[in-house]
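**Q** fold the stuff below for me.
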Amino acid sequence: MTHPLDLEQLAQHIKQWGQSLGFQQVGICDTDLSIEQPRLQAWLDEQYHGEMAWMARHGLLRARPAELLPGTLRVISVRMNYLPANAAFAKTLNNPQLGYVSRYALGRDYHKLLRQRLKKLAEQIQNYCGELNFRPFVDSAPIMERPLAAKAGIGWVGKHSLLLNREAGSWFFLGELLVDLPLPVDQPQTDTAEPQCGRCVACITICPTGAIVAPYIVDARRCISYLTIELEGSIPEALRPLIGNRIYGCDDCQLICPWNRFSTLTEEADFSPRAALHAPQLLDLFSWSEAEFLTITNGSAIRRIGYWRWLRNIAVALGNAPYQPDIVTALQQRIGQQALLDEHIHWALAQQMMRREQRAIFVQSPQQARLIRAVEKGLARDA
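**A** I've put the predicted structure just below:
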């Protein structure tokens, strides 16, 4: 660097560089999350993290980002939209014979894409400054990304615990870049211009499993995203019927949120839905061999749960579907392949037999009916 370092100017450059790299917003904050530590400890004390032992293992380190990179002075927080065109929310959720995949996972795994862009941003800063100590994060370390993003002015934490933005709703990924520069910080969004979440409890009411146990508090042990992605063992029987046809994650709390009327579609081609995952037939998915699963999910976030948990989730969805002889046959043909899968297959078969005997038809839960009505009215994007 041959010129004096103008930190105000550099902060503006960082935001311009970030946008040129595909981030819709870039904010800067300090590393102080002391206000979050009591909340985090109380959440852990309630065991709301379930089997995610790393959360308890790292403890309050998640609220101390400066300890992850000695010398860190600022966190550069970024967001990137991921909602694809033709998201087919209502089409998929309203048909119990189809499998619903959380919309963030329909395309390429976001971890690598965002991390690569953050590294490029760091390199541009480094070229400008001459020296820079940095570390990028995209769900890759114990860091409280949502409170940091809120401090950086990216949005505010909603009652469903996700980050909300007035101009973009919540359909976006977050990433962080820790740096050792004393950059000027941005101001958090406040309540003065808009009521933010106000008295709205739509996300709490719509949650199929009642996982949002209080405003801003999620019991992961009941969350469908946790049950279908993070949980390695058996899905509790009482929660299986509530999962419906959601085979990887859940978007209900986002779908019902009025702020998502302002969401913007992604411009990233990598986030476009893969055909095999976009409103797929459950029976087709259940017929995949392990080789097919690995091929189709190559470069996808879905691959991390592995083949057998993937089939476990689909077995539950098949158990929740209306009775079909083809479903019974498909389930029976999988018996004996793996113990965890067998447990869920036997449950699904019992559900199918019950429906056959009762001549039951698919009936939406009140929550599901409200969700579909909201989508069809345009409160949530279904472009």
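**Q** only C-alpha atoms from now on, for both contacts and neighbour counts.
**A** OK.
**Q** quick one: the helices in the stretch 51-200 of the chain?
**A** Listed in chain order, the helices of the stretch 51-200 of the chain (DSSP state H, counting those that start in this stretch) span 53-58, 89-93, 110-129, 145-151.
**Q** pipe those into a markdown table and attach distance to Asp186 and mean neighbour count per row.
**A** Putting the helices of the stretch 51-200 of the chain into a markdown table (distance: least, Cα to Cα, whole Å; neighbours: other Cα atoms under 10 Å) gives the following:
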| stretch | distance to Asp186 | mean neighbour count |
| --- | --- | --- |
| helix 53-58 | 28 | 14 |
| helix 89-93 | 35 | 20 |
| helix 110-129 | 18 | 18 |
| helix 145-151 | 7 | 24 |
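**Q** distance to Arg240 added to those helices, as TSV?
**A** Shown next, in TSV, are these (distance: least, Cα to Cα, whole Å):
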stretch	distance to Arg240
helix 53-58	23
helix 89-93	16
helix 110-129	28
helix 145-151	29
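**Q** also this sequence, please, to line up against the first:
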Amino acid sequence: MTDLKQRLITEADAVGFVACRICKPDALPDLPDRLKDFITAGYHGQMGWMAERMRWRGNPAALWPEAKSVIMLAESYTPEYDPLDILNHPERGAISVYAQGRDYHDVVKKRLKRLARWLLDEAGKDEQVKVFVDTAPVPEKALGAAAGLGWQGKHTNLVSRDWGNWAFLGAIFTTLDLEADAAEVDHCGSCRACLDVCPTDAFPAPYRLDARRCISYLTIEHKGPVPENLRRQMGNRIYGCDDCLAVCPWNKFAVAARDMRLSSRPELTAPHLAELAQLDDAEFRALFSGSPIKRIGRDRFVRNVLYAIGNAGQSALAPVAAELTRDPDPTVAEAARWAVAQYVDQCR
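**A** Below you'll find the model as predicted:
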């Protein structure tokens, strides 16, 4: 199998992945306890599916008992600009880098399937494979660390000395018994850059994330009104947050994205809040066709935009928010009233 593994790594590079490593499905014996602690603390917020699927997420071997190896792959989406610059332009919306291009689920999954087909052609018809990209209870980051792709940094994301932390992860489970790689060791040292930059103090401790305070969670997963005590810290971030990723020192080794479909669409790098706030459902769907942003729907997205308008401190945006105080969606209407109130307070 050693020869096949080396050819697999070569093929993964040719397909477009920046790294390919292998671990066993049972490589995470401590994960069930870590996940239980996370859920017990309530850090998962409204993501009830995490608690419901703990059996599989905490034990990859239970997801597909026939699997003997997990092939972990990384695909770079390193931005060509400083993603924190947009925070200096409060009249424009900050969209997470990964969401400015084509939906990574589609891009990475097609590449995984291509590699999986190659593997089956090489290994024989008796073997089987299953591919996963963030759509099943697969702990990609933990498996990536176990396989040696990198280590889970203090911000809980995977970090590599070879490509930084701007990467999508994918997994191929297979019945092939491939040689496992050694896990990577932690190279964070005494650095606290990712912890200290977080606007909402979402890290109760290094390597621990309270999703309920994370702006990525709040703008994407959280349903209904965002707690008022967190709205100010959201600034102009309207979909996701890149702060902890952007400040990681290991990004000095980041590699450029190979797939142009992952490149940022110009209209999403610094969109005007006033224009986004006025999107109706059809316009929202048209603008974000093929984007992961489409998944959260117009109402949740406009809610986020209104929080950003309330934080912008630009009086010209107040009438835009006022128009939405009568929006049919109660959460949007409440967000609009909150935004308007921020300008009323400024005038006192």
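**Q** need the TM-score between these chains.
**A** The TM-score (TM-score structural alignment, normalised by the length of structure 2) is 0.97; 345 aligned residues with a Cα RMSD of 1.2 Å.
**Q** quick check: which of the helices of the stretch 51-200 of structure 1 is nearest to Arg246 of structure 1?
**A** For these, the distance to Arg246 of structure 1 is smallest for helix 89-93, at 8.0 Å, taking Cα to Cα.
**Q** among the helices of the stretch 51-200 of structure 1, which is nearest Ala339 of structure 1?
**A** Nearest of those to Ala339 of structure 1, taken as Cα to Cα: helix 53-58 at 23.4 Å.
**Q** ok, back up a step: now for the helices of the stretch 51-200 of structure 1, which one comes closest to Met353 of structure 1?
**A** Ranking the helices of the stretch 51-200 of structure 1 by proximity to Met353 of structure 1 (Cα to Cα) places helix 89-93 first, at 23.0 Å.
**Q** out of the helices of the stretch 51-200 of structure 1, flag the one nearest Thr295 of structure 1.
**A** With Cα to Cα, the closest approach to Thr295 of structure 1 among these belongs to helix 110-129: 17.8 Å.
**Q** other SSEs contacting the closest one?
**A** Under the contact criterion of 3 or more Cα pairs under 8 Å, 6 or more residues apart in numbering; DSSP states H and E, helix 110-129 of structure 1 touches helix 7-20, strand 134-137, strand 172-179.
**Q** any idea which of those is most buried?
**A** The highest mean neighbour count among these, using mean count of other Cα atoms under 10 Å, belongs to strand 172-179: a mean of 24.
**Q** what span of structure 2 is it aligned with?
**A** Using TM-score structural alignment, strand 172-179 of structure 1 corresponds to residues 167-174 of structure 2.
**Q** residues contacting stretch 84-92 of structure 2, please?
**A** With contact meaning Cα atoms under 8 Å, 6 or more residues apart in numbering, stretch 84-92 of structure 2 is reached by 93-94, 235-237, 242-243, 246, 270-274, 308-309, 311-314.
**Q** 7 Å instead, please
**A** By Cα atoms under 7 Å, 6 or more residues apart in numbering, the residues outside stretch 84-92 of structure 2 that reach it are 94, 236, 243, 270-273, 312.
**Q** looking at the residues you listed, which are in helices?
**A** Judged by DSSP state H, these include 243, 273, 312 as members of helices.
**Q** who are the contact partners of Ala318 of structure 2?
**A** Ala318 of structure 2 is in contact with 340, 343, counting by Cα under 7 Å, 6+ apart.
**Q** again, only this time at 10 Å
**A** The contact partners of Ala318 of structure 2, by Cα atoms under 10 Å, 6 or more residues apart in numbering, come to 274, 306, 309-310, 312, 336-337, 339-344.
**Q** returning to what we had before: in PyMOL, select just the buried ones from the ones in helices among the contacts of stretch 84-92 of structure 2.
**A** To isolate the buried members of those in PyMOL, using 16 or more other Cα atoms under 10 Å:
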select buried, resi 243+273+312
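**Q** SS state for the residue of structure 2 sitting at the aligned position of Asp342 of structure 1?
**A** Alignment note (TM-score structural alignment): Asp342 of structure 1 maps to Ala333 of structure 2. Put simply, Ala333 of structure 2 is helix when judged by DSSP: H, G, I helix; E, B strand; the rest coil.
**Q** thinking again about what came up before, out of the helices and strands packed on helix 110-129 of structure 1, which gets nearest to Gly71 of structure 1?
**A** Proximity of these to Gly71 of structure 1 was assessed by Cα to Cα; the nearest stretch is strand 172-179, lying at 8.0 Å.
**Q** hey, where'd the strands end up in the stretch 151-300 of structure 1?
**A** Counting by DSSP state E, counting those that start in this stretch, the stretch 151-300 of structure 1 has strands at residues 156-157, 163-164, 172-179, 212-214, 217-218, 246-248.
**Q** the third one vs structure 2, average offset?
**A** Taken against structure 2, strand 172-179 of structure 1 registers an average deviation of 0.4 Å after superposition, with mean Cα distance after the TM-score superposition for structure 1.
**Q** and for the last one?
**A** Superposed on structure 2, strand 246-248 of structure 1 shows a mean distance of 0.2 Å to its aligned residues (mean Cα distance after the TM-score superposition for structure 1).
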